[in-house]
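Engineer: For reference, the sequence and a predicted model appear below.
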Amino acid sequence: MPVRADAPGFTQAVTQTVTPRWALAYAASLGFTAPACLDDAAPGGLAIPGPFCVCLEWALVGGDERAARLGLTAAERRRNVHVSQDSVFHRPVRPGMAVTTTSRIAHARQTSAGAFLLTRLDSRDAATGALLVTSWSGAVLRGVAFDGEVDAAMPSEAPAEPQPLAPGGEREVIATARGLPHVYSECARIWNPIHTERAVALAAGLPDIVLHGTITWALAGQAILRARAGGDVTRLRRLSARFRAPVIPGDSFTLHHAAAAEGVRFTALAKGGAVALASGLAVLG
């Protein structure tokens, strides 16, 4: 079924409590092994990596209510591909905090690959209303039509795509384990069988199970923090990238990054040289 033409403007909200168990599991699954990320008894408290925000957002972008509102069948839901993530970290998320996340579909259009949806998500401290994270999340429903304007303009409030990385800069090869998406799915609470069940991935037209784009994105941010901020996760202010070619679990990918006026630009190449992350930008404080 086509995505409904009135999808833009659809708004949801959910409040979730960030438990130490959830935050610790997320950090461990991605190798954020510094004591600040894994010691919840430390005097300064547990530091939760900024990319954890996608765990809070998944309840909305991957939830039943949104799928029903868009008019998606179960098979169409499995064709959802996360294609971009741009998150700005205003204040740290803390263990024990109740966080209210609000999502709004800001834009939808037809593309050659399928219906494209751009969603704005704001996460706030439920007790104070303080803004913690603002994210813009892009997704394509592969092979699913959009029953609205084909050439709808992007909303003016959406951030401009960062400039691509020029040749040069630092290079790092990042290894991934075959079981990483299985561990991450459970620790992050982000479930999509194309990442863990090979039969489902093959039926969806993929060559194999693939890493979540948010894994590659977070690992890129982690490597940049390690190279340029002593691994201090509290210094990450923004992390943005477009997700292109998939990374197969068990393969390594190569990260290139270089300092620029607006932050650290980066790109990542999958095995074989295909671009996995494009127009990447990390802003450090």
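Structural biologist: It's in.
Engineer: contacts and neighbour counts: CA atoms only from here.
Structural biologist: Noted.
Engineer: which residues in the stretch 101-250 of the chain form helices?
Structural biologist: 180-188, 198-203, 213-228 (DSSP state H, counting those that start in this stretch).
Engineer: Show me what the second one is packed against.
Structural biologist: Yep, that's helix 198-203 we're talking about. Using 3 or more Cα pairs under 8 Å, 6 or more residues apart in numbering; DSSP states H and E, no helix or strand is in contact with helix 198-203.
Engineer: What are the contacting residues of it?
Structural biologist: Helix 198-203 has contacts (Cα atoms under 8 Å, 6 or more residues apart in numbering) with 193, 194, 195, 207, 208, 209, 210.
Engineer: Buried by neighbour count, from those residues: which ones?
Structural biologist: Buried members of the contacts of helix 198-203, counted by 16 or more other Cα atoms under 10 Å: 193, 194, 195, 208, 209, 210.
Engineer: And the residues you listed, which two are furthest apart?
Structural biologist: 193 and 208 (11.3 Å; Cα to Cα).
Engineer: After the helix or strand containing residue 254, which helix or strand is next?
Structural biologist: Taking DSSP states H and E as the definition, residue 254 sits inside strand 253-260. Using DSSP H and E, the helix or strand that follows strand 253-260 towards the C-terminus is strand 263-269.
Engineer: this is the comparison structure:
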Amino acid sequence: MPIDPSAVGAEAGPVETSWSSKDALLYAVGVGAGTNELAFTTENSAGIDQQVLPTFAVIVGMGAPALGKAGDIDWTQLVHGEQAIELAGPIPVAGTVSTTSRITGIYDKGKGAVIATESVSVDAETGEHRFTTRSSVYIRGAGGFGGDRGPSATADPVPGGEPDHRVTTTTSPDQALVYRLSGDRNPLHADPEFAKLAGFDRPILHGLCTYGFTGRALLHNLCGGDPSRFASMEGRFSAPVFPGDELTVSMWDTGPGEARFTTSTQTGQVVIGAGRATWR
């Protein structure tokens, strides 16, 4: 069955997802946190309580994928388009959430299809809202089914002038091998032969790993390193990143508790654009 535009509104779940302190620590190391961020990378450092990076929501909030209800999807042709998270508060070091996902849009782009989804996660015991994740994917070759073209991806320029904050970090040549241990085992990020079949000369970094590096920069520069202040983050993936690349996150303050951002590599190529973040 090709992409089915009538699947908009289809739901999946609820599905329960649990995580431990170890899972949160592994994720933090997978997105580049190290010895200068012991609150996120250790659980037993003297005088330091373990905390969880806000972008961990993209790992534990994906438990009920409604995407499969949109029809036959060639997963080798899927590209991550946009990602957003909204958090009700800090993510606990260990816990269980119940997640329900639904398809919010299916768009025919001619040569491909865009599918947008939203997942809402609540505490499995109390029902308290923990976080919401929203994403869109582009599936190459899946268009032409006659559906709504949907909104166009328009340019979203950042404010003029120098950014108010800028931070550069370097990903490890082995970064994808660590990040994949948090759940995304797609061979595109580890197997050179598979990467060649996808048109790359070597494996690329997970888009959500780049997203996690970016989230760390936002957390420390906009929220003083305090996850309880981190409210939301959204961005559009625009180019691949390779393990070993530098990532520069540029941030412009646009109002109380609001900022725009971009993430670019050492070549100046923007890899996450249309970035917006809010904090408390």
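Structural biologist: Right, received. Where do you want to start? Everything numeric in this text was worked out from a predicted model, so none of it was measured.
Engineer: related to what we said a few turns ago, ok, of the contacts of helix 198-203 of structure 1, which one's closest to residue 165 of structure 1?
Structural biologist: residue 210 (24.4 Å).
Engineer: In structure 2, what residue corresponds to the closest one?
Structural biologist: Per TM-score structural alignment, the equivalent position to residue 210 of structure 1 in structure 2 is residue 204.
Engineer: Same check on residue 270 of structure 1?
Structural biologist: Mapped onto structure 2 by TM-score structural alignment, residue 270 of structure 1 lines up with residue 265.
Engineer: Residue 60 of structure 1 too?
Structural biologist: For residue 60 of structure 1, the residue aligned by TM-score structural alignment is residue 64.
Engineer: Do I have it right that that match meets residue 119?
Structural biologist: Yes. Counting by Cα atoms under 8 Å, residue 64 of structure 2 does reach residue 119; the two are 7.5 Å apart.
Engineer: Kindly point out which residues are neighbours of both of the two.
Structural biologist: Contacts common to residue 64 of structure 2 and residue 119, judged by Cα under 8 Å, 6+ apart, are 99, 100, 101.
Engineer: Including distance to residue 246 of structure 2 and neighbour count, could those residues go into a markdown table?
Structural biologist: Output for those, formatted as a markdown table (distance: Cα to Cα, whole Å; neighbours: other Cα atoms under 10 Å):
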| residue | distance to residue 246 of structure 2 | neighbour count |
| --- | --- | --- |
| 99 | 34 | 26 |
| 100 | 36 | 23 |
| 101 | 34 | 27 |
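Engineer: re the thing from before, once you drop chain neighbours, what's closest to the match of residue 270 of structure 1?
Structural biologist: Computed as Cα to Cα, 6 or more residues apart in numbering, the closest residue to residue 265 of structure 2 that is not its neighbour in sequence is residue 247, at 4.8 Å.
Engineer: And that neighbour, how far from residue 205 of structure 2?
Structural biologist: 12 Å (Cα to Cα, to the nearest Å).
Engineer: And the residue of structure 1 most remote from its centre, how far from residue 232 of structure 1?
Structural biologist: In terms of distance from the mean C-alpha position of structure 1, residue 43 ranks first, at 30.0 Å (Cα atoms, centre = their mean). Distance of residue 43 of structure 1 to residue 232 of structure 1, computed by Cα to Cα: 16 Å.
Engineer: and residue 260 of structure 2, what is it in contact with?
Structural biologist: So residue 260 of structure 2 contacts 158, 159, 251, 252, 253, 254, 274, 275, 276, 277 (Cα under 8 Å, 6+ apart).
Engineer: For residue 20 of structure 2, state which of these is nearest.
Structural biologist: Using Cα to Cα, these come closest to residue 20 of structure 2 at residue 277, 26.9 Å.
Engineer: thought that closest one was touching residue 234?
Structural biologist: Yes. Checked against Cα under 8 Å, the pair residue 277 of structure 2 and residue 234 is within contact range at 6.5 Å.
Engineer: what's the residue mapped onto residue 224 of structure 2 from structure 1 in contact with, if anything?
Structural biologist: Using TM-score structural alignment, the partner of residue 224 of structure 2 in structure 1 is residue 230. Going by Cα under 8 Å, 6+ apart, residue 230 of structure 1 touches no other residue.
Engineer: Residue 107 of structure 1: which of the helices of the stretch 101-250 of structure 1 is closest?
Structural biologist: Of all these, helix 213-228 comes closest under Cα to Cα, at 20.5 Å.
Engineer: measure residue 15 of structure 2 to residue 64 of structure 2 for me?
Structural biologist: Going from residue 15 of structure 2 to residue 64 of structure 2 by Cα to Cα gives 6 Å.
Engineer: of these two, who's got more company?
Structural biologist: residue 64 (22 against 17; other Cα atoms under 10 Å).
Engineer: check contacts around that one.
Structural biologist: Taking Cα under 8 Å, 6+ apart, we find residue 64 of structure 2 in contact with 12, 13, 14, 15, 99, 100, 101, 119.
Engineer: For the fifth one, which non-adjacent residue is closest in space?
Structural biologist: Pointing back at residue 99 of structure 2 there. residue 121 (4.3 Å).
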